[in-house]
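Asks: turn this into a structure:
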Amino acid sequence: MINPTSPRSPLGERVQALYVRVLLRLLPLPINLFKHVSPKIRAEVDYLADGYTFMLSVRGTSLACVCQRDAAGTFHRVPPARVARDVEPGSGLASAQPGAVAVDYVIDFRSLAYAFRCFSGGMTLKGALAERAFSTRGPNDTGVALTYLFTALLRLFFGWRATYRTSASWPSAVRP
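Replies: Got it, this is the predicted structure:
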């Protein structure tokens, strides 16, 4: 007899989870690479202070990535064991644990489907924000910098996707 509450998810969900997991694991690499290509990404990385830490996570899953900026402006993944457990991520509070990294800002996707759509170029961050696909915690100024950083990063990465292409022609009534 097949158990209808089996923990196995459909193939599509497993593929989405694998895709999001790989991109989260590789996240510091495109940031560090594209900051040499894009002045916009470089400006946003430079705005974030040395030691700045952010986390991307997907509710209802174990998918998460914590990245920290070093003095050279390079982002590195923070192992889950080093993430502070005594303070709420994005709270702005310092951890009392020795060697623990407190998370300054959190972007928490509501579902795997929303995270997949954003990470695959199927939905822009602006569209995701309008649909409330994710919630955030942390200071607004660095949150805006991260949003600009990720928008530029996704545009470079998914520029071939229709959602990220800019319109080539504007109606003549809109032009100055």
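Asks: contacts, neighbours, all on C-alpha from now
Replies: OK.
Asks: so which elements touch the biggest helix by length in the chain?
Replies: When the chain is scanned for its longest helix (criterion: DSSP state H), the result is helix 140-157. Under the contact criterion of 3 or more Cα pairs under 8 Å, 6 or more residues apart in numbering; DSSP states H and E, helix 140-157 touches helix 28-34, helix 39-47, helix 125-130.
Asks: another for comparison:
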Amino acid sequence: MIMATQTQPTFSERMKKLYVRILLRMLAFLSSNMRYVSRKVQAEIDYLDVGYTFMLDVKGADLTCICRKTEEGRFRRVPLREVATDVEPGSGLSSAQNDAVTVDYVIAFRSLEYAFQCFSGGKSLQDALAERAFTTRGPNSTGVSLTYMFTALLRSFFFWRRAYRNQPVASTN
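Replies: You can find the predicted model right below:
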């Protein structure tokens, strides 16, 4: 009988997972409160309907965050136990479970490394999307709004990082 050996995560991997976990835990708070700092964030929040629910998932790291827009225009974290289990998140289908929350849009990072690069300002969401670092599921109109909102959030935090600095426009002289 051959036993599969499971390697222990390195210190660096554990720190990356902790970092991403902390940012995911803070996501509802940051999304709700950055609207006071950034008009772009406020505009994207205004575009989303009350009850709109999105999910960020990091494959292979067992990290997930689900946020729902409240009537006050803020976001609250939704515990996994409250999410509908009879429909696929981001499918647009209604749940037969009366009190369950359905997820309207999903952003699923392919790995912890990709999530860490985006959440630490090492890579912009646009670059990560071009590299297919994450997949999305749900209506494109609200997905674009979420992408703009997250870009504005990350730019506010990581303006000093190359991926989020305003790049000079090339001249045509």
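Asks: quick TM-score on the pair, please.
Replies: Overlay of the two chains. TM-score (TM-score structural alignment, normalised by the length of the second structure): 0.94; 171 aligned residues with a Cα RMSD of 1.5 Å.
Asks: Three-state assignment for the most centrally placed residue in the first structure, please.
Replies: Centroid-nearest residue in the first structure: Leu56, 4.8 Å away (criterion: Cα atoms, centre = their mean). What DSSP: H, G, I helix; E, B strand; the rest coil gives for Leu56 of the first structure is strand.
Asks: map it across to the second structure for me.
Replies: Aligned against the second structure by TM-score structural alignment, Leu56 of the first structure finds its counterpart in Leu56.
Asks: surely that match is in contact with Ile66?
Replies: Yes: because the distance of 6.5 Å satisfies Cα atoms under 8 Å, Leu56 of the second structure is recorded as touching Ile66.
Asks: quick one on the thing from earlier: I figured the residue nearest to the centre of the first structure was touching Ser62, is that so?
Replies: No: contact criterion Cα under 8 Å: Leu56 of the first structure and Ser62 do not qualify, at 11.1 Å.
Asks: joint contacts of those two?
Replies: Between them, Leu56 of the first structure and Ser62 share no contacting residue under Cα atoms under 8 Å, 6 or more residues apart in numbering.
Asks: what about Gly12 of the first structure, which SS state?
Replies: Here Gly12 of the first structure is recorded as helix under three-state DSSP.
Asks: for burial, what's the neighbour tally of it?
Replies: Residues within reach of Gly12 of the first structure, counting by other Cα atoms under 10 Å, total 10.
Asks: that older thread, in JSON lines, list the helices and strands packed on helix 140-157 of the first structure along with distance to Leu11 of the first structure and mean neighbour count.
Replies: Putting these into JSON lines (distance: least, Cα to Cα, whole Å; neighbours: other Cα atoms under 10 Å) gives the following:
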{"stretch": "helix 28-34", "distance to Leu11 of the first structure": "27", "mean neighbour count": "17"}
{"stretch": "helix 39-47", "distance to Leu11 of the first structure": "35", "mean neighbour count": "18"}
{"stretch": "helix 125-130", "distance to Leu11 of the first structure": "24", "mean neighbour count": "14"}
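Asks: to Ser111 of the first structure, which of those lies closest?
Replies: Evaluated with Cα to Cα, those place helix 125-130 nearest to Ser111 of the first structure, the distance being 11.4 Å.
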